[in-house]
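In: Pasting a predicted model and its sequence here:
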Amino acid sequence: MSFFRSHGLDFAYEIAGRGPPVLCIHGFASSGKVNWVDTGWVETLVGAGYTAITFDNRGHGRSSKPHDPEAYHPALMAEDAVGLLEHLDFPRAAVLGYSMGARIAAFLAYAHPDRVAAAIFGGMGINLINGLADGNDIIAGLRAPAIEDLKHPTARQFRIFADHTGSDREALAACMETSREPMARADVRRIEVPVLVAIGEADEMAGRPEPLAELLQHGQPFVIPRRDHMRATGDKAFKSAALEFLGRTFPAGQDS
C-alpha cells in the first residue's frame, strides 16, 4: 500500500500490472481492495494487459476521513483522481467507476477530457442526473445507534456493509450528504469520451442505462443479467463487456 497527498488529505493506493492504465474508482462505503481486488477486477485487468490502479476515496479505507460534508462533492473527489494520475505520471487513463465511483468518473470525464481515454460507469445509470432517492435513509441508518432499529432495506444493507468493512460511519454519512450530487443534464451531454454504462438487470438504485447512454455523445448501454446493485460488481458478464469496450477504445499495447 502506497500513499499520496491531495488537497491536504492522504490517500492510499495500489498499482498492479504493466500496460495502459485503468484507474478504478470504488463505490460508497467500499474501498479499492473490496471493490476491485476482492472481486477479481485487478486480476482481470492485469491479465488483459492493463495496469490496474486502485485507491481509497476520501472518507474510505485507509485514506483520510473528514467529517465535513463539504469535503465530498463529486467534483472535489474527481480532483483526487486527477491528483493520483499526476502523482503516478500518467497523463491519460481509462476510468472504471462503480456506483459513487461512476459518478466521480463522470465529473472527471467532464472536467478533464484530456485525462480520460474512455470511461465505464458501473452501477450508475440515469440516476446520475436524477439523484439517489434513498440517500437520507442511508444517512439515518449510518447514524442509528443500533442496526436492529433499521427497517428501511437499503439503509440496513449499507449499514451492514459499513460495519463489515470497519468504516468510519460518520465520515460515510458526511460523504452521502454531498457525493450524491446530481450531474446537470447539459454537462452529461458535454462528456466527450466513449462511455460504457453497465447496470444490473435488477438494480433499483442506479436507474436504467439506456437513457443515460442516449444523452452521452458516445454512450453504450449494457445490462448485467440477473444482478442487483450489490451483486453486479464482480460479475463475469460485466467484466467481459468492459474488456470488449476497452479493447475498442483503449487497447492493451497502446501508449497512455
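Out: Noted; the coordinates are in hand. Residues are numbered from 1 along each chain as shown.
In: use CA for all of it now, contacts and neighbours both
Out: Will do.
In: Name the helix or strand for the residue nearest the centre of the chain, please.
Out: The chain has Gly101 as the residue nearest its centroid, 1.5 Å off, counting by Cα atoms, centre = their mean. Using DSSP states H and E, Gly101 sits within helix 100-111.
In: Determine the set of other helices and strands touching that helix.
Out: Judged by 3 or more Cα pairs under 8 Å, 6 or more residues apart in numbering; DSSP states H and E, helix 100-111 is in contact with strand 21-25, helix 74-87, strand 93-98, strand 116-122, helix 185-189.
In: what's next to the third one, contact-wise?
Out: If I follow you right, that is strand 93-98. Residues outside strand 93-98 that contact it (Cα atoms under 8 Å, 6 or more residues apart in numbering): 20-27, 85, 102-105, 115-124, 233, 246, 250, 256.
In: another one to put next to it:
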Amino acid sequence: MHRTFATTSLSDMSTSFKPISKVVASSDGMPIYAEAIGDPSKPALIMAHGMALSAATFDDVFFDKRMLNEVYMVRYDLRGHGRSGKPTNPEAYVSSVWADDYTAVMQAFNIGKHVFLGWSYGATVACDICANISPNPLAGIAWMTPLPYVGPIMGAVGTPVILGFLPGLVSATDVALHVSTKIAFVDSLVNDPAALDFKLKTSMIGQAMLHPPEVAQLITTRPQDPAKLFEAGQQGVPLLLLHGTADTQVKGAVVEKEIGPHFKDFEVREIEGGCHALPLEYLDEVVESLLKFVKRVVVRESELSHFTGSDYDL
C-alpha cells in the first residue's frame, strides 16, 4: 500500500534525545560532519546516505521514537557531500580514505562493534570498511536500495533512469543540464514527486547542489575491491537487503541475485510498491525491518561472545 510522505519538522519531534554534532578530521585532514542521537548504551547503528545528498535525508529514521527507544544512531555526511569536505583530486577518494573517514566517526562517538546501514550509494562504504579496517567492526550490514560497490556491477543493478542521469550529474560545463538532472534525480527518489513536501523536496535539491560535478565523477569511478566484503559474508556477517518493487534507480532483484551467494546469512525484505527512498513513503516497514535485524544481530553477537570469549560491545 502506498504511504503518504513524512512531513514532520524537527520542531514537531518530541523526544528527550537531542542530536550531538561533531566535525571530525579524517586521516588526510578532511573535515567530516557527523551526528549522533539516542542512548549510547543501546546497540549502535551508523548510517551512510546516498549519492549527491547528505545525512539529513535520514531524518525520518534518525528521529523516529521507535528507533530511539532501541538504537543509538550515528549518521555522517560522506566526503564530497553536505557539510563534509569536498576535495576534487582522485587520491582523496581511494577506498582506504573512505574507511579512514568511517574510523574517525566511530572514534568520535566511541563506537565499537555495530550495525551499518547504507542507503543507495552509501552502501558502498561497507566495501571500504571490510577492505581496510581490522578487526572488522561490522556486526551486521543493512542495505537499503543499494549500490553494493563501485565497478562493473553498476551497469547490472542500475536502472536506465539512474544510468541516464550520470552525464548530467558529472557535467561541469553544461549548467542547465546539471541543474535539471539534479531536480529529476530528486523526483526519481519517490513514487509521486508531485506529492513530495515542498520543504523536503527543496532541501534535497539544495543538498544535491552542494555536491560538485567533479566529485560525482570521482565517486562513480573510484576503485573498490569487494573481495573482503564477500569474505566477511562467507564468515557469517549478516546482511539485510531492503528494496522496493517500484524503485526507479536500483534493480533490487538483481542486487539480490548478485550478492546473495556471497553471504551465508542473507535476509531480504522486498517492499511491494516501494520507491528508492523507502523511508519517505514506507517508514513503518523500514523501521520494523531495521529493529528486527538489529535485535537479531545483538543475539548473534552475544552468542559469539559466549562461544569465543571475545568482548563484543555492540
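Out: The structure has been received and is ready for your questions. These numbers come from a predicted model, not from an experiment.
In: Would you mind listing the buried residues in the helix holding Gly101 of structure 1?
Out: 100-111 (16 or more other Cα atoms under 10 Å).
In: Which parts of the stretch 151-256 of structure 1 are helices?
Out: Remark: helices assigned in the stretch 151-256 of structure 1 by DSSP state H, counting those that start in this stretch are 153-164, 169-179, 185-189, 209-215, 236-249.
In: Dump those helices to a markdown table, plus distance to Ile147 of structure 1.
Out: Shown next, in a markdown table, are the helices of the stretch 151-256 of structure 1 (distance: least, Cα to Cα, whole Å):
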| stretch | distance to Ile147 of structure 1 |
| --- | --- |
| helix 153-164 | 7 |
| helix 169-179 | 12 |
| helix 185-189 | 37 |
| helix 209-215 | 32 |
| helix 236-249 | 32 |
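In: Ala75 of structure 1: which of those is closest?
Out: Comparison of the helices of the stretch 151-256 of structure 1 against Ala75 of structure 1 by Cα to Cα identifies helix 169-179 as nearest, at 8.7 Å.
In: if we look at that closest one, which residues are touching it?
Out: Residues outside helix 169-179 of structure 1 that contact it (Cα under 8 Å, 6+ apart): 28-29, 59-60, 65-74, 100, 135-136, 138-140, 142-143, 162.
In: if we can go back for a sec, list the residues that contact the residue nearest to the centre of structure 1.
Out: Counting by Cα under 8 Å, 6+ apart, Gly101 of structure 1 has contacts 25-28, 121.
In: try 6 Å this time
Out: Each residue near Gly101 of structure 1 by Cα atoms under 6 Å, 6 or more residues apart in numbering is listed here: 25-27.
In: What about the residues you listed, which one has the most neighbours?
Out: The most crowded member of those, judged by other Cα atoms under 10 Å, is Ile25 (31 neighbours).
In: so what corresponds to that residue in structure 2?
Out: When structure 2 is aligned by TM-score structural alignment, Ile25 of structure 1 is paired with Ala48.
In: gap between that match and Ala131 of structure 2?
Out: 17 Å (Cα to Cα, to the nearest Å).
In: Next: Glu303 of structure 2.
Out: Here Glu303 of structure 2 is placed at a distance of 25 Å from Ala131 of structure 2 (Cα to Cα).
In: Then Asp265 of structure 2?
Out: Distance, Asp265 of structure 2 to Ala131 of structure 2, by Cα to Cα: 19 Å.
In: now swap in Trp119 of structure 2 and tell me
Out: Distance of Trp119 of structure 2 to Ala131 of structure 2, given as Cα to Cα: 19 Å.
In: and what of Val74 of structure 2?
Out: Taking Cα to Cα, one finds Val74 of structure 2 at 21 Å from Ala131 of structure 2.
In: picking up where we left off before, now the buried residues of helix 100-111 of structure 1 as CSV including distance to Arg190 of structure 1?
Out: Output for the buried residues of helix 100-111 of structure 1, formatted as CSV (distance: Cα to Cα, whole Å):
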residue, distance to Arg190 of structure 1
Met100, 20
Gly101, 19
Ala102, 16
Arg103, 15
Ile104, 15
Ala105, 14
Ala106, 11
Phe107, 11
Leu108, 12
Ala109, 9
Tyr110, 7
Ala111, 10
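In: tell me the contacts of the nearest residue to Asn57 of structure 1 once chain neighbours are set aside?
Out: Nearest non-adjacent residue to Asn57 of structure 1, counting by Cα to Cα, 6 or more residues apart in numbering: Ser63, 6.6 Å away. Contact analysis of Ser63 of structure 1 by Cα under 6 Å, 6+ apart lists 10-12, 56.
In: Let's see which of the residues you listed end up in strands.
Out: Residues of these located in strands (DSSP state E): 10-12.
In: which of those lies closest to Phe238 of structure 1?
Out: Phe238 of structure 1 has its nearest neighbour among these in Ala12, at 26.0 Å by Cα to Cα.
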